[in-house]
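Participant: sharing a sequence plus its predicted fold:
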Amino acid sequence: MTLTRRPKRKSELEDEVFVKPTKTAVKNCVKLNISDVLAPIVFGIFLRLIAFAYFKEYLQDHVGFTAQWNSFRRLKDAIALWDQNGSLYADRFHGVPLLAVIFYPLVPQEYILRVLFISCDVIAAVALYKSAGFVCNEAAEVPEVGKRLLTMYLLNPLTVGVCAAMNTTVILNMALCVAFYFFVNKKLCMATILVCLASQLNIYYLQLLLPIVAARMIAQTKDKFNLALAAKQLGYKLIAFSLLYSINFLIANWNDVIRGNVFFFFTLEDYTPNMGMYWYLFSLIFVQYRLFFLVILHFLAFIHVFPLFKVFWTAPVGLWLIFLQMITLLSSYPTYAEFCLFLPLLTTIKAKQNSSVFFYFLVTLISLACSSSLITLQQWVQTGSGNANFFFGSGIAYLIGQAFLLRHTLKSLVDSLFYNSDFYKADQAPQFRFINIPILKKA
């Protein structure tokens, strides 16, 4: 068997994933009509006001809507200690000092805080809505896809609950949604800054720098992978993150910041239940050889990053979506907020009918798992009719659904990049299903 040299792509395939925005993309963006989405925005605000009025305390107590690192109650306690000349990290706070500075004058203003959290959700939804103009290849798809992205984020009951619980991940999600808009709009510098700021709240989101690196590589090297260029671009972005993160050292002691924020995600010293699996494993199973299992689990959480980057670097937006799902599945202290971030983007993947049915089945499974977690947590904590195993079972069902959703995304991306290409047949030019942005394909 002889292998022929990979032929040059045909002229119609020369448009790469990340090039200068075409007139079609700009035209699509201009045609977006905000009047079409006023009703979802108003209804989403109304749902959040009801949740704030009647369910705020319950949602703040539920471990699915808040975790150790994004709890607003812990932030308020840390600000109170800081106001008394104490340390921000003297109690249970695991955020960054910059967040405390932002919320310091707002803590006594309850209604202003509600407006702030609702506004963050609306800005995030509008950013996703505006992204449709750059995601879609056909102008006719823009209104439908834009409204789908907005409604899936703004009217998701889990997103409403996360907002009413005053989960600080709402701010992180807003930053990442705006970063995604800049990302698909080819404004990679702004996307890098926003990802670096969001990564201060959760260090796992540093993985999103790699899709931006891939976008920069495609703009400079087209279809040839350049390891030296990738390393240089990643180095620049890590330096930018370090400079932005060092602002926190001007507010609090650098040792306290690193130990209380960054190391918190890797040491797993807080066993408060959440929608992940690590709290259960390390509090009841991995009691001995704890350091060994810590290394193994974190190794599994990060070992996928560079292989995925090497394989899918020609599809930066698909890589962005995969990393969001990986973070939701493998992070130390997950909540529903991470799931709400990538779910709207999943609806933009065009697949076969059986795959679409499989996708909605998985979303239903995850919804049932979230609903059952409300019951099992109450049985365990309040009524005493259950135990930790009941709640952990709901969490495992939630994570299994996330894993199959990730499989759905990976399969769609693999098929789009390698099906009927010279990955299998050396005498055929690669035929990419995704043009411009690797999420949508004309049916």
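Facilitator: Received, thanks.

Participant: please count neighbours and contacts with C-alpha atoms only from this point.
Facilitator: Noted.

Participant: the residue sitting nearest the centre point of the chain: which element?
Facilitator: Centroid check for the chain by Cα atoms, centre = their mean gives Leu324 as the closest residue, at 4.0 Å. Following DSSP states H and E, one finds Leu324 within helix 316-330.

Participant: what packs against that helix?
Facilitator: helix 209-221, helix 305-312, helix 336-346, helix 388-418 (3 or more Cα pairs under 8 Å, 6 or more residues apart in numbering; DSSP states H and E).

Participant: okay, those in TSV with distance to Leu319 and mean neighbour count next?
Facilitator: Formatted as TSV, those follow (distance: least, Cα to Cα, whole Å; neighbours: other Cα atoms under 10 Å):
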stretch	distance to Leu319	mean neighbour count
helix 209-221	6	22
helix 305-312	6	15
helix 336-346	12	21
helix 388-418	9	19
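
Participant: can you say which of those is nearest to Phe93?
Facilitator: Phe93 sits nearest to helix 336-346 of all the helices and strands packed on helix 316-330, at 18.7 Å, using Cα to Cα.

Participant: buried ones in the next helix or strand after the closest one?
Facilitator: As assigned by DSSP H and E, the chain's next helix or strand after helix 336-346 is helix 353-378. For helix 353-378, burial by neighbour count (16 or more other Cα atoms under 10 Å) applies to 359, 362-363, 365-367, 369-370, 372-374, 376-378.

Participant: again with stretch 226-241
Facilitator: Result for stretch 226-241 [16+ other Cα under 10 Å]: buried residues Leu229, Ala230, Gln233, Leu234, Lys237, Leu238, Ala240, Phe241.

Participant: Cys340 reaches Leu158, doesn't it?
Facilitator: Yes: the criterion here is Cα atoms under 8 Å, and Cys340 meets it with Leu158 at 6.9 Å.

Participant: returning to what we had before: now render the buried residues of helix 353-378 as TSV, adding distance to Tyr181.
Facilitator: Formatted as TSV, the buried residues of helix 353-378 follow (distance: Cα to Cα, whole Å):
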residue	distance to Tyr181
Phe359	24
Leu362	27
Val363	25
Leu365	29
Ile366	27
Ser367	27
Ala369	31
Cys370	29
Ser372	34
Ser373	33
Leu374	34
Thr376	38
Leu377	37
Gln378	39
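
Participant: pasting the second one now:
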Amino acid sequence: MPSLWKSNALGVIIRAWLFNSGFHDSLSDRVEISTPLNSWKRVIEGAYLRQRSQSPYEGDVFHETPTGLVFYTYLLKLNFNVLQAVFILCDVLTAFVLTEATRIFFQDIVKDQQNKKKTYHKDAKKITLKKEEVAKVPQYVTAAYLLNPYIVCSCVAMTTTVFANLILSLTLLAMAKKSRLLSTCCLAFASHQSFYPVMLVVPIAIATAKEKQLFKSVFLTISSFALFTALLLGFSYHSTGSWRFIESTYGCILKVPDLTPNIGLFWYFFTEMFDHFYLFFTYVFQLNPFIYVIPLAIRFDDNVPLLSFTLCAIMAIFKSYPSIGDVGFYLALLPLWNHLVPYFRHSFIVGCIFLVTSVLSPILWYLWIYTGSANANFFFATTLAFATAQIFLLTDVLFAQAKYDYHLKHGIDLKINGKEGMLVLE
């Protein structure tokens, strides 16, 4: 517990220092951090138009939902220092919620191994999880979230990703507690803001299903989620008086009309795209993250935490307007798979690419936009490498889990070319 409070205190101090050092303005303009969907400057513009009784959805500036607009309008009435404290508090709350969610998830993983102990190989006890590890992993998650540079920058830039991460963490906590009503309610808020979290309906249905009642759980989960979503859409219509907001929110997410550069894969590809191919490839790009849901759910139906982590990572990689705040969220969950580290194959390469691209991205942006000594290809190369590193990381985790499951059932003694071998675990 002392290390937990140290992480919390250090995370708060770092954020407060960066706010008071004037980093907010510079970070809020970074394309890796602020996108057309989460920029605080666009929120201020939308709230200003609303206060003047003008629709913020008539132009192409504001893309938040009416529900979010009402919330942000109240926030903007606060003193700026108080507003900064709200963002810091949201990050701390997210860390606490993720800590509790991972604690429950890890307990379930340990219990599941205890229940399946008879089906494991006799040598598997060397790699099975121990109950004393339950207390350590959540502390690592807290530190991984509060001290993550991606999350810190997102908070100091005051992006709305801070609130999106809080809602998403609440969804995971409710899922861990197997509360269908609460998890679908939180998921409705999360998908209402950024659409892509809708794919988490699948792990929620699996987590809340009773024995041999999966189809019933799927029906109840979808029905509950649809009800909460309908209520949010109804509130949005009531607050704006029209359905125009759908085109400016979900339409912007799905059609990708704003090609402002970001860390994603959409902007460069569609900048170069011929108009008559635009619609086709938009469908292809948008369907891409969703086609993995069912195969992953079939393969990891007995491992809801891993399935949820994987889908969060897929969202951060393949969404139309990603930011480093989205990446930092699922990276904070990596300590949950600490027991899989011996099976990782590309951790060093992935770490190096993350470090290099994080440093090169602002440099190449400066060379492209300000000095004119580079072009869009240079910046896109860093975003492409960054996405590749994330894909390598995700596949490393999935393959490591598959190897781990294999060794639990067949033991860690291996036969290599007909000879006895031993998997070395450090």
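Facilitator: Looks like it arrived, so ask away. These numbers were taken from a predicted model, which means no experiment stands behind them.

Participant: one step back: including distance to Gln288 of the first structure, could the helices and strands packed on helix 316-330 of the first structure go into CSV?
Facilitator: Below are those laid out as CSV (distance: least, Cα to Cα, whole Å):
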stretch, distance to Gln288 of the first structure
helix 209-221, 36
helix 305-312, 29
helix 336-346, 30
helix 388-418, 20
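
Participant: to Phe103 of the first structure, which of the ones you listed lies closest?
Facilitator: Per Cα to Cα, nearest to Phe103 of the first structure of these: helix 336-346, 19.9 Å.

Participant: what's the angle from the closest one to helix 353-378?
Facilitator: 170 degrees (axes from the mean of the first three to the mean of the last three Cα atoms, to 10 degrees).

Participant: ok, residues contacting helix 336-346 of the first structure?
Facilitator: For helix 336-346 of the first structure, the surrounding residues in contact (Cα atoms under 8 Å, 6 or more residues apart in numbering) are 64-65, 148-150, 152-153, 156, 158-159, 162, 169-170, 173, 177, 275, 321, 324-325, 327-328, 409.

Participant: aligned counterpart of Glu100 of the second structure in the first structure, please.
Facilitator: Aligned counterpart of Glu100 of the second structure in the first structure: Lys130 (TM-score structural alignment).

Participant: tell me, how many residues neighbour its match?
Facilitator: By other Cα atoms under 10 Å, the residues close to Lys130 of the first structure number 26.

Participant: surely it meets Val145?
Facilitator: No: contact between Lys130 of the first structure and Val145 fails when scored by Cα under 8 Å: they sit 10.0 Å apart.

Participant: Cys163 of the first structure maps to what in the second structure?
Facilitator: In the second structure, Cys163 of the first structure lands on Cys155 (TM-score structural alignment).

Participant: could you count how many residues lie near the aligned partner of Ile50 of the first structure in the second structure?
Facilitator: When the second structure is aligned by TM-score structural alignment, Ile50 of the first structure is paired with Trp17. By the criterion of other Cα under 10 Å, Trp17 of the second structure has 12 neighbours.

Participant: tell me which helix or strand Trp17 of the second structure sits in.
Facilitator: Going by DSSP H and E, Trp17 of the second structure is part of helix 2-20.

Participant: buried residues in that helix?
Facilitator: Leu4, Ser7, Asn8, Gly11, Val12, Arg15, Ala16, Leu18, Phe19.

Participant: list of residues touching that helix?
Facilitator: His24, Gln84, Ile88, Val92, Gln139, Thr142, Ala143, Leu146, Leu147, Val152, Cys155, Val156.

Participant: any idea how far the helix or strand following that helix is from the middle of the chain?
Facilitator: Using DSSP H and E, the helix or strand that directly follows helix 2-20 of the second structure along the chain is helix 23-28. Distance, stretch centre to chain centre, for helix 23-28 of the second structure: 22 Å (Cα atoms, centre = their mean, to the nearest Å).

Participant: in the first structure, point out the residues matching the helix or strand following helix 23-28 of the second structure.
Facilitator: Following helix 23-28 of the second structure in sequence order, the next helix or strand is helix 40-51 (DSSP H and E). Mapped onto the first structure using TM-score structural alignment, helix 40-51 of the second structure spans residues 72-83.

Participant: residue in the first structure matching Pro322 of the second structure?
Facilitator: Using TM-score structural alignment, Pro322 of the second structure pairs with Pro334 in the first structure.

Participant: and the gap between that match and Asn85 of the first structure?
Facilitator: Pro334 of the first structure sits at a distance of 31 Å from Asn85 of the first structure (criterion: Cα to Cα, to the nearest Å).

Participant: ok, Ile102 of the first structure next?
Facilitator: 17 Å.

Participant: cool, Ala388 of the first structure as well?
Facilitator: Ala388 of the first structure is 38 Å from Asn85 of the first structure, by Cα to Cα.

Participant: contact partners for Glu32 of the second structure?
Facilitator: Asn262, Ile263, Ser323, Ile324.

Participant: tell me, of those, which are also contacts in the first structure.
Facilitator: Among the contacts of Glu32 of the second structure, the contacts conserved in the first structure (both residues aligned by TM-score structural alignment, their matches' Cα atoms under 8 Å) are Asn262, Ile263, Ser323, Ile324.

Participant: ok, these vs Ser236 of the second structure, which is closest?
Facilitator: Using Cα to Cα, those come closest to Ser236 of the second structure at Ser323, 25.2 Å.

Participant: not counting its neighbours along the chain, what's nearest the closest one?
Facilitator: Of all residues not flanking Ser323 of the second structure in the chain, Ile33 sits nearest, at 5.2 Å (Cα to Cα, 6 or more residues apart in numbering).

Participant: what residues are up against that neighbour?
Facilitator: With contact set as Cα under 8 Å, 6+ apart, Ile33 of the second structure has these partners: Leu27, Cys153, Ser154, Ala157, Thr159, Ser323, Ile324, Gly325.

Participant: hmm, try it at 10 Å
Facilitator: The contact partners of Ile33 of the second structure, by Cα atoms under 10 Å, 6 or more residues apart in numbering, come to 27, 39, 150-151, 153-159, 161, 262-263, 322-326.

Participant: mind telling me what Gly318 of the first structure corresponds to in the second structure?
Facilitator: Aligning on TM-score structural alignment places Gly318 of the first structure opposite Leu306 in the second structure.

Participant: all set, thanks.
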